[in-house]
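>>> Build me a model:
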Amino acid sequence: SKQGQMLTEDENIIEVPLTVQYKISNLQAFVLNVDQPEVSLQHATDSAVRHVVGSTAMDQVLTEGREVMAGEVKERLQRFLDNYATGIVVTQVNLQSAAAPREVQEAFDDVIRAREDEQREKNQAESYANGVIPEARGQAQRMLEEASGYRDAVISRAQGEADRFSKLVAEYRRAPEVTRERLYLETMQEVMSNTSKVMVSGDSGQNLLYLPLDKMINSRGASTPAPAGVASGAATQGTRLPPELDPREVRTRESR
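Model prediction:
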């Protein structure tokens, strides 16, 4: 087994404990070719581990990269031992949990927590984006559909008005007087239906405005209570319109 502080590819100091299992495949070479073959094994292991760790980022050393590193260390270590003809065959290299040195462990933990917070914020931002973007696309699609519907409605209404006008022109050419009178009556009906005033024609031929006095009197009587002993219809009974303004007189004359 061996443990030491090493420098990773991203220049972080880290402690990597490991164990090496081996067997002697050639006893003659193990005894005669190398002085202190176990010491040579330790030196070769240290060289192989430092080379592999030095070309690997710290995150890979601490997480899922350990298994890959163990295979690379085993391959490189066996190549060193074969070059020295030590007669040793490496059967297994186990990289245990790596950690930062105790002197910088607190700062190392802060870095780990900061990275976790960064990843969590990214995940939250992605989740928010995944919720907002489809909603915005849906609103945009709805606005497009509403605009398309409004356009179709305006076009259809314009086409209907144009068709109606074309038919009206044909009818006007057949009977100008009747069509003109009908258009006048329809227009006056549409205008007068939106006002509280009534147009009355007197004997003199001049147009007179008739105000709805009954509604005005009723509204005034509702706001101001009548004196005691006075009937509620007294105000209307004492008020009479001139014959030329009274609709009853106009209707009587028209019936005659």
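>>> C-alpha from now on. contacts and neighbour counts both.
Noted.
>>> Can you spell out which helices and strands pack onto the top helix by length along the chain?
Secondary structure of the chain read by DSSP state H shows that its longest helix is helix 105-174. Helices and strands touching helix 105-174, by 3 or more Cα pairs under 8 Å, 6 or more residues apart in numbering; DSSP states H and E, are helix 176-192.
>>> Now do the buried residues in the helix it packs on.
Thr179 (16 or more other Cα atoms under 10 Å).
>>> next helix or strand past it?
Toward the C-terminus, helix 176-192 is succeeded by strand 198-201 as the next helix or strand (DSSP states H and E).
>>> now that following strand, how far from the chain's geometric center?
When distances are taken as Cα atoms, centre = their mean, to the nearest Å, strand 198-201 is centred 61 Å away from the chain's centroid.
>>> Next: stretch 118-129.
14 Å.
>>> cool, and stretch 10-24?
On the basis of Cα atoms, centre = their mean, the separation between the geometric centre of stretch 10-24 and that of its chain is 50 Å.
>>> Enumerate the positions of that stretch that are buried.
Of all the residues in stretch 10-24, those buried under the rule 16+ other Cα under 10 Å are Ile13, Ile14, Glu15, Val16, Pro17, Leu18, Val20.
>>> Any chance of these in a markdown table with secondary structure and distance to Gln78 as columns?
Formatted as a markdown table, the entries for those read as follows, by DSSP: H, G, I helix; E, B strand; the rest coil; distance: Cα to Cα, whole Å:
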| residue | secondary structure | distance to Gln78 |
| --- | --- | --- |
| Ile13 | strand | 26 |
| Ile14 | strand | 24 |
| Glu15 | strand | 22 |
| Val16 | coil | 19 |
| Pro17 | coil | 19 |
| Leu18 | strand | 16 |
| Val20 | strand | 11 |
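>>> To compare against the first, here's the next sequence to fold:
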Amino acid sequence: MAWNEPGGGNRDPWGNNQGGPGNQGGPPDLDEIVRKLQERVSGLFGGKGPSGGGGGPSPRDLSLKVIGIVVAGLFVAWLLTGIYIVDPAERGVVLRFGAYVKTTAPGPHWRIPWPIERVEIVNVDEISSFSHKAAMLTRDENIVDVELTVQSRIQDASNYLFQDQAPMKTLRDATETVVRKTVGGAKLDFILTEGRGAVADMIQQGVQSLVDEYKTGLIVTSVNMQPAKPPEQVKDAFDDAIKAREDKERLENKAEAYANEILPQARGEAARATAEAKAYRDRVIASAEGETSRFNAIRSEFEKAPEVTRERLYLETIESVLSGSNMVLIDVPQGNSLMYLPLDQIMRKQSATTSSPRTSMLDGADSNQDSSRSTSSQMRDVSRDRSSR
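Okay, here's the model as predicted:
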């Protein structure tokens, strides 16, 4: 019968009679409770109670050992709870009583277990992105629709957790601020055409500067800007202007290509004409200098020996005049000079006349006679010149 059931009497949970004469209705003795608890624990480990007798350890000693073992096991288990592993894409932020201590790299680590230290695991390789779209006023007071996508990731885990209460909201606000500043400082034509890449770079640098100033721990990896568009009300006019600009650039490129083709050719021809003129000039100058040098040399020789020089000049002149003639002149000491016609040419002429009509023969004879008369006249002139000397 349980102690708390009807008829259980005044017994306590350990079977003691609370209403006995020794108890007199008071609470159970604490020493008695501890003694009975030790006896039961020692019984579980094979020990004997006080009635067992013998010289074994007392129940109190056994209970102290058991408690020490249990406490040591619990302490070891508590220490093992401080082991944690950080993945390659993560960083571990260690906090001691809520204050930042250090940031751990990927791999196994140990910290002082809870409640002294705890670890916040932060994924630093995860890419976060958001889009921003707005209609803005440009520098030249035109309205343009701008749409871009900003991508970011965590660079400093401790700053991301503790320096800014809402890092992503700060990033969005910084993006809107920088976009309005950048677009408001540029002209519409620059934004619509070749300036899109430059505008995106300026926005990325400006946003990164702001988030670094606020210590959000974020890094802006890229800013992808979509082609800017004018408002729908004036889109047709802008399209016409862009088409005209493209036609202008195409014609300019075509003219530049033609110029690049013609100019080298003209420069080459000019260089060639200049080189030819310089060569002709040098040749004429060299020839004149040579003639001058030769004349000066002949004059100096003539001054030394006039008769000899005159004779040599005469002979050289006769040689140059008669070098192309087919006649042979023989100078004899007495009498007239004899003339010998070239027999090989006469034979060739005779063979030509035998194979041609009579008129050709007569023409050949006349030409021979003319040649003979011309040669005779030349010889007479030479003889007259000799006699005059």
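>>> after the helix or strand hosting Val49 of the first structure, next one along is what?
When secondary structure is defined using DSSP H and E, the element that contains Val49 of the first structure is helix 37-54. Along the chain past helix 37-54 of the first structure, the next helix or strand (assigned with DSSP H and E) turns out to be helix 58-62.
>>> Could you check the angle the following helix or strand past that following helix makes with helix 37-54?
As assigned by DSSP H and E, the chain's next helix or strand after helix 58-62 of the first structure is helix 66-84. In terms of direction (axes from the mean of the first three to the mean of the last three Cα atoms, to 10 degrees), helix 66-84 of the first structure departs from helix 37-54 by 140 degrees.
>>> and the equivalent of Pro17 of the first structure over in the second structure, what does it touch?
Structural correspondence for Pro17 of the first structure with respect to the second structure (TM-score structural alignment): Glu147. Glu147 of the second structure sits next to Ser131, His132, Lys133, Ala134, Met225, Gln226, Pro227, Ala228 when contact means Cα atoms under 8 Å, 6 or more residues apart in numbering.
>>> List only those of the residues you listed flagged as buried.
Burial by neighbour count, 16+ other Cα under 10 Å: within the contacts of Glu147 of the second structure this picks out Met225, Ala228.
>>> Filter the contacts of Glu147 of the second structure down to the ones in strands?
Those of the contacts of Glu147 of the second structure mapping onto strands are Ser131, His132, Lys133, Ala134, Met225, per DSSP state E.
>>> Identify each buried residue in stretch 200-211 of the second structure, please.
Within stretch 200-211 of the second structure, the residues that qualify as buried are Ala200, Met202, Ile203, Gln204, Gly206, Val207, Gln208, Ser209, Leu210, Val211, counting by 16+ other Cα under 10 Å.
>>> Once you drop chain neighbours, what's closest to the fourth one?
So that's Gln204 of the second structure. Take Gln204 of the second structure and drop its neighbours on the chain: the residue closest to it by Cα to Cα, 6 or more residues apart in numbering is Val223, 5.9 Å away.
>>> what about the one you found, helix or strand, and which?
strand 218-225.
>>> Tell me which residue of the first structure matches up with Ala288 of the second structure.
Looking across to the first structure (by TM-score structural alignment), Ala288 of the second structure lines up with Ala158.
>>> Please name the residues that touch its match.
By Cα under 8 Å, 6+ apart, the contact set of Ala158 of the first structure is empty.
>>> Look up how far Val191 of the first structure lies from it.
22 Å (Cα to Cα, to the nearest Å).
>>> again with Leu27 of the first structure
Distance, Leu27 of the first structure to Val191 of the first structure, by Cα to Cα: 120 Å.
>>> just Glu118 of the first structure next, same as before
Taking Cα to Cα as the criterion, Glu118 of the first structure is separated from Val191 of the first structure by 69 Å.
>>> repeat for Val20 of the first structure
104 Å.
>>> same deal with Pro134 of the first structure?
Distance, Pro134 of the first structure to Val191 of the first structure, by Cα to Cα: 49 Å.
>>> again, but for Ser166 of the first structure
24 Å.
>>> Ok, Ala99 of the first structure next?
If you measure Ala99 of the first structure against Val191 of the first structure using Cα to Cα, the figure is 90 Å.
>>> Ok, Ile13 of the first structure next?
Distance, Ile13 of the first structure to Val191 of the first structure, using Cα to Cα: 91 Å.
>>> Same check on Glu181 of the first structure?
With Cα to Cα as the criterion, Glu181 of the first structure and Val191 of the first structure are 15 Å apart.
>>> related to what we said a few turns ago, next one: the longest helix of the first structure to chain centre, how far?
Between the centre of helix 105-174 of the first structure and the centre of its chain there are 10 Å (Cα atoms, centre = their mean).
>>> same deal with stretch 175-192 of the first structure?
Averaged over its C-alpha atoms, stretch 175-192 of the first structure has a centre that lies 55 Å from its chain's centre (Cα atoms, centre = their mean).
>>> Quick check, Arg76 of the first structure in contact with Ala48.
Yes - in this structure, Arg76 of the first structure sits in contact with Ala48. The criterion is Cα atoms under 8 Å, and the distance is 5.9 Å.
>>> Please give me every residue in contact with the alignment partner in the second structure of Pro134 of the first structure.
With the correspondence set by TM-score structural alignment, Pro134 of the first structure lines up against Pro264 in the second structure. Contact partners of Pro264 of the second structure, counting by Cα under 8 Å, 6+ apart, are absent.
>>> Surely Ile154 of the second structure touches Ile219?
Yes - between Ile154 of the second structure and Ile219 there is a contact at 6.2 Å, judged by Cα under 8 Å.
>>> which of these two has more neighbours?
Ile154 (22 against 19; other Cα atoms under 10 Å).
>>> From Ser128 of the second structure, how far out is the more buried one?
9 Å.
>>> do the same with Lys187 of the second structure
Separation of Lys187 of the second structure from Ser128 of the second structure (Cα to Cα): 31 Å.
>>> swap in Pro59 of the second structure?
On the measure of Cα to Cα, Pro59 of the second structure and Ser128 of the second structure end up 65 Å apart.
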